[in-house]
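*Asks:* just the structure for this:
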Amino acid sequence: MSQQERITEIKQLLETKHELKTGYLVKHFKVSNDTVRRDILKLVQTGQAIRIYGGIAALNLTGVPEYLTRTHILSTIKIAMAKLAAQLINSPGLYFLGTSTTLVQMGQYIDQNGVTITTNSIDNVVSFIQNRKLKVEIIGGTVDNLNRYTYSMTALSEIRNLTFKKVFIGASGITAQGAFVINENDANLIRKVIQQSQQVILIAENYKFGNQASPYKLCDCQDVDILITDKSLTKSAEKWFKPKLRILRV
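*Replies:* Prediction:
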């Protein structure tokens, strides 16, 4: 059995058991402790589960963690994807970055003068203002304390007067129906930003494809111009997107 097959089965087990001990997984798969530890590390690093003493646990009953939970997940994959995304900010202009634990890491890797970053993410502002080459603007409104973004009906109106060179979005689930997130207000704002953007860049790890746990749609897959991910898409997933989709892999 391959690592990906074991990881898929571990995720299925977590849906019912919620916690799994390392010893249980060793016996279940008939593999070594080191093999199970590598499987656990893969799940934790990609944000699919959390490490607990002696094993692994589900993030929550839906499999989709809230933003504050995800900020504590250290992922080399997220850093590599952030570096790739930062390279796409390669000319002066106005860019929008959504709320994402991957996107928030882009700030230190952007090396372009004349760039203005607009965002609704509090953590994006904190991160990006440390890069002195960037001008940073935050969308005003009410603060969602748990997911750390701002939202208001006024902001939706103001966005209609802006044109963004590129919008960078994250998603907690991607299906044939589109890209989805778990927060309604965030989805409402990002949908409006996408309408005002010349190019749409989606950043999503491979495990999020086929995940239907998130209810609020950001966009159709056909709206995406560039996809940044960590593994090749399946043939069926490739068909969700337009033929000219540009895929960047870490």
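*Asks:* could you use CA atoms for every contact and neighbour count after this?
*Replies:* OK.
*Asks:* and the spatially closest residue to residue 164 that is not a sequence neighbour, what does it touch?
*Replies:* Of all residues not flanking residue 164 in the chain, residue 197 sits nearest, at 4.5 Å (C-alpha to C-alpha, 6 or more residues apart in numbering). Each residue near residue 197 by C-alpha atoms under 8 Å, 6 or more residues apart in numbering is listed here: 163-167.
*Asks:* at 6 Å what do you get?
*Replies:* If you count contacts by C-alpha atoms under 6 Å, 6 or more residues apart in numbering, residue 197 has them with 163-166.
*Asks:* can I get the residues you listed in JSON lines including neighbour count and secondary structure?
*Replies:* Shown next, in JSON lines, are these (neighbours: other C-alpha atoms under 10 Å; DSSP: H, G, I helix; E, B strand; the rest coil):
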{"residue": "163", "neighbour count": "17", "secondary structure": "coil"}
{"residue": "164", "neighbour count": "21", "secondary structure": "strand"}
{"residue": "165", "neighbour count": "17", "secondary structure": "coil"}
{"residue": "166", "neighbour count": "22", "secondary structure": "strand"}
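*Asks:* for comparison, sequence B:
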Amino acid sequence: IMSEFGVSQDTARRDIVLLSRRGEVKRTHGGILPLDFGNKVPNFQSRLSRFTKQKTKIALEAANYFQAHHVYFVDASTILLKTCQNINLPMTIITHSLDNCTALAEENKVTVKVLSGILDHQNRFFYSTAAISELDNIALDTAFIAASGIDEHGIYLLNQEDAEIVGKAVERARRVILVAEHHKFINNSYYSICSPEKISVFITDKVLSERERAIFPESTKIQLAGELD
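*Replies:* As a prediction, this is how the structure comes out:
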């Protein structure tokens, strides 16, 4: 808090106490959390407004995995939106994200295909059975996916329509790259995209515990954002 807002330790502590007394946050060892932390995934615009330095590092790390003349699926997420804003190579990107499409429209080297469907206004992605059929006819080099929850059984999203489209992209991809902050291991989400065995690379912001690492197969590369190989 001191670093993020440029305030003294006394000011940070005073603000934490005030927010806690108001019942707006819950105290934890060494900090505070939103009251709904782990129980609710905010909508797209809310997540975008909370964009952190850690997310930026993950996004820029993901950008390093794009190569010219490949075909990619890019999921609808705030991290991957930032990634899209930092690539401009001759490649094809398929997405169901309104914001990814807008960002990539500025990069004239990228061929963009937007999956058809109805716009989910809250989460800003298109969905339809036709979109799933479109993916059935495409061989993807890599699918870049995000997650709102991770556990030993799978990678999850909160929205069923979103999960169905992303899950189909995973099926059609030769390689799957997951981008997610470490705290997604404790988020509660409902709709599975795929099993952890499908993940080729996991880009995150903190070292995994032994239990968390064991969720993924040994073949999965764990890449810490901003860390050189």
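*Asks:* what lines up with the residue nearest to residue 164 of structure 1 in structure 2?
*Replies:* Matched to structure 2 by TM-score structural alignment, residue 197 of structure 1 sits across from residue 173.
*Asks:* any figure for the gap between its match and residue 204 of structure 2?
*Replies:* According to C-alpha to C-alpha, to the nearest Å, residue 173 of structure 2 stands 21 Å off from residue 204 of structure 2.
*Asks:* can you give me the helices in structure 2?
*Replies:* With DSSP state H as the criterion, structure 2 has helices at 2-5, 9-21, 44-49, 53-63, 78-84, 98-104, 129-136, 160-171, 210-214.
*Asks:* leaving out the residues flanking it, which one is nearest to the residue nearest to the spatial centre of structure 2?
*Replies:* Nearest to the mean C-alpha position of structure 2, by C-alpha atoms, centre = their mean, lies residue 146 at 3.1 Å. What sits nearest to residue 146 of structure 2 in space, not counting adjacent residues and going by C-alpha to C-alpha, 6+ apart, is residue 179, at 5.1 Å.
*Asks:* the one you found against residue 201, yeah?
*Replies:* No - at 8.5 Å, residue 179 of structure 2 and residue 201 do not qualify as touching, with contact defined as C-alpha atoms under 6 Å.
*Asks:* ok so, going back, the residue nearest to the centre of structure 2 and residue 177 touch, don't they?
*Replies:* No - between residue 146 of structure 2 and residue 177 there is no contact under C-alpha under 6 Å: 8.6 Å.
*Asks:* can you list the residues that contact stretch 28-47 of structure 1?
*Replies:* Contacts for stretch 28-47 of structure 1 (C-alpha under 6 Å, 6+ apart): 49-50, 75.
*Asks:* what about the match of residue 197 of structure 1, distance to residue 10 of structure 2?
*Replies:* 51 Å.
*Asks:* what does residue 123 of structure 2 give?
*Replies:* Counting by C-alpha to C-alpha, the gap from residue 123 of structure 2 to residue 10 of structure 2 is 38 Å.
*Asks:* and for the aligned residue in structure 2 for residue 171 of structure 1, the neighbour number?
*Replies:* Correspondence of residue 171 of structure 1 to structure 2, assessed by TM-score structural alignment: residue 147. Residues lying near residue 147 of structure 2 (other C-alpha atoms under 10 Å) number 24.
*Asks:* for residue 147 of structure 2, give its distance to residue 111 of structure 2.
*Replies:* 25 Å.
*Asks:* how many neighbours does the aligned partner of residue 115 of structure 2 in structure 1 have?
*Replies:* Under the alignment (TM-score structural alignment), residue 115 of structure 2 pairs with residue 139 of structure 1. Residue 139 of structure 1: 20 surrounding residues under other C-alpha under 10 Å.
*Asks:* residues in contact with residue 139 of structure 1?
*Replies:* residue 120.
*Asks:* for residue 230 of structure 1, same thing?
*Replies:* 205, 249-250.
*Asks:* quick check on these: which are buried?
*Replies:* Buried members of those, counted by 16 or more other C-alpha atoms under 10 Å: residue 205.
*Asks:* residue in structure 1 matching residue 80 of structure 2?
*Replies:* Matched to structure 1 by TM-score structural alignment, residue 80 of structure 2 sits across from residue 103.
*Asks:* and the gap between that match and residue 206 of structure 1?
*Replies:* Residue 103 of structure 1 sits 16 Å away from residue 206 of structure 1, going by C-alpha to C-alpha.
*Asks:* residue 200 of structure 1 too?
*Replies:* Applying C-alpha to C-alpha to residue 200 of structure 1 and residue 206 of structure 1 gives a distance of 18 Å.
*Asks:* quick one: which of these two has more around it?
*Replies:* residue 200 (22 against 17).
*Asks:* would you agree that one is in contact with residue 222?
*Replies:* No - Residue 200 of structure 1 is beyond contact range of residue 222, at 10.1 Å (criterion: C-alpha under 6 Å).
*Asks:* about what we covered before: cross the contacts of residue 230 of structure 1 against strands and list the overlap.
*Replies:* residue 249 (DSSP state E).
*Asks:* which of the contacts of residue 230 of structure 1 are still contacts in structure 2?
*Replies:* Checking those against structure 2 (both residues aligned by TM-score structural alignment, their matches' C-alpha atoms under 6 Å), the contacts still present are 205, 249-250.
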